[in-house]
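Enquirer: Sequence unavailable; structure follows:
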């Protein structure tokens, strides 16, 4: 097995390492079926690397590791190894060198201070834990793990009508409950200051208690929007919902609110599945439509 791709950048006083777990481009096509190549061709700025040469979407599963001051924060922890993802076979029983990649990137998982999950879908919590001797153990044993209160309460009981119900129930048992059982979980409100310039704010719709993270890195700021958007096409078309969104109207309202907040500002923006350059600026084109311009940092 080989090491995973890593991307390093610096935004203000923050050092950021992205660990790219896997390519999910083909999977995203089924989740954003309205984002066809013909639609992509109508968006003047939609070019590689966010689409392929045939204008099909590109997307990844990845996590962000942020060093700022004395803090080392992991945001969204991908799918993970050995996981059971009923009905989502492309993600099941992965065997990837994620932990070795962390080590090779100079990241001591025992030194991670914080783990934040924007929501509790299985592809954002997987590396919360790893399996050893038949047990699920926290991957970051000295960290505070942050879960949104409302998100956790909903995930605890699940929704049997949800297409992801069985996969989510398994994920809760494998990737969330072991962290809670170890006493590492911190349940937070959807608008919470975590100190050192790190804060979260409410961004619901994709899930009931979805949050986004904002980091004030001194000379620059950035926002990681989790799954508020899955691809930059939703910048151009914020009313385009993902088929697994909990509430389409609410996810659309969240995108409009985010884009309005970011429009013309120097705050860099990304979401968990945006391929590199993942961070970019939000502006408007002459017609008033939102644009995403990737920035290499």
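Expert: Alright, I've got the coordinates. Just so it is clear, the structure is predicted and the values come from calculations on it, not from any experiment.
Enquirer: only C-alpha atoms for contact and neighbour calcs from this point on.
Expert: Will do.
Enquirer: Name the helix or strand for residue 156, please.
Expert: helix 149-157 (DSSP states H and E).
Enquirer: let's bring in a second model and compare:
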């Protein structure tokens, strides 16, 4: 478990799993770009042998006397075409409780988007049924994103790695009466606001935190690796609208520089986050300072 503080807000990570030693070549970044940025990429975002790691993790945020869960990972016991995610059995709930928060203590659950690794633990399997993991929470689903994945919706398009996710992780929440379908911009608490960040999926969103004159953005999959902020056209994995994704990254860079905000994407390993700054003519994603804790085995 790791912890980050922003103003009066406490942010803790809950790791589900990690994919380590992925070749940086997966980003299709030319060697010259890697070399030009090696000084700040290493050791957190560029590891031995020019590899990098992806964490699959949840954020547990406490602010304004509320507990907010951001992006509850993939979940146990679910079939998946990618072997690393197939029928996971991880101690996620035990790690979650190690934050000092129990599932029943959660006030809000927010999924930046509805890919399997960002909404799976919305539910868990009990007695053959998928039931809400956080029974007292309101689940905040951006309407545009919900409609993109609703099999009966006009915007639905099947994606093999997301097969069955709606039925297991979204529909049971709606049927339990715990879902709030919200607009692209939605105020959650005085310190928290959902904002549009389209591209990776049609309704992808991010969560903005402002506390005691400090800012942080939970950006989901706006980017998977910091080089995508330096070169926004770099793409990793699937994308609903690449042009929108590139524009969203450009807007995030401009805003991050202007506001000196902490940027917390979904998948970075410790210290999980960073701030954009200029070093002469060079754009740098500087690893967050002040994060505490470590990554479990």
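Expert: That came through, no problem. In this text, all values refer to a predicted model and were calculated from it rather than measured experimentally.
Enquirer: Superposing both, give me the TM-score.
Expert: Laid over one another, the chains give 0.90 as their TM-score (TM-score structural alignment, normalised by the length of the first structure), with 285 aligned residues with a C-alpha RMSD of 1.8 Å.
Enquirer: coming back round to it: and the helix holding residue 156 of the first structure, how far out from the chain middle?
Expert: Distance of helix 149-157 of the first structure from its chain centroid, counting by C-alpha atoms, centre = their mean, to the nearest Å, is 18 Å.
Enquirer: Just give me how far the helix or strand following that helix sits from the chain centre.
Expert: Going down the chain from helix 149-157 of the first structure, the next helix or strand is helix 165-171, by DSSP H and E. Relative to its chain's centre, helix 165-171 of the first structure lies at 18 Å (C-alpha atoms, centre = their mean).
Enquirer: Kindly report the same for stretch 234-246 of the first structure.
Expert: 15 Å.
Enquirer: ok, and for it, which residues are buried?
Expert: 234-243, 245-246 (16 or more other C-alpha atoms under 10 Å).
Enquirer: any idea whether the nearest residue to residue 290 of the second structure once chain neighbours are set aside is helix, strand or coil?
Expert: Nearest residue to residue 290 of the second structure in three dimensions, chain neighbours excluded: residue 4, at 6.8 Å (C-alpha to C-alpha, 6 or more residues apart in numbering). Judged by DSSP: H, G, I helix; E, B strand; the rest coil, the three-state class of residue 4 of the second structure is strand.
Enquirer: what's the counterpart of residue 4 of the second structure in the first structure?
Expert: Structural alignment (TM-score structural alignment) places residue 4 of the second structure against residue 9 in the first structure.
Enquirer: Which residue ranges of the stretch 101-250 of the first structure form helices?
Expert: Assigned helices in the stretch 101-250 of the first structure, in chain order: 149-157, 165-171, 177-181, 233-236, 248-262 (criterion: DSSP state H, counting those that start in this stretch).
Enquirer: Of those helices, flag the one that's most buried.
Expert: Each of the helices of the stretch 101-250 of the first structure was scored by mean neighbour count; the highest is helix 233-236, a mean of 22, by mean count of other C-alpha atoms under 10 Å.
Enquirer: Tell me who's in contact with the residue nearest to residue 43 of the first structure when sequence neighbours are not counted.
Expert: Of all residues not flanking residue 43 of the first structure in the chain, residue 236 sits nearest, at 7.3 Å (C-alpha to C-alpha, 6+ apart). Shown in contact with residue 236 of the first structure (C-alpha atoms under 8 Å, 6 or more residues apart in numbering): 43, 289-292.
Enquirer: So residue 236 of the first structure versus residue 230 of the first structure, what's the distance?
Expert: Note on residue 236 of the first structure: its distance to residue 230 of the first structure, by C-alpha to C-alpha, to the nearest Å, is 12 Å.
Enquirer: Could you do residue 33 of the first structure as well?
Expert: 12 Å.
Enquirer: With neighbour numbers in mind, choose between those two.
Expert: Remark: of residue 33 of the first structure and residue 230, residue 230 carries more neighbours, 23 against 12, as counted by other C-alpha atoms under 10 Å.
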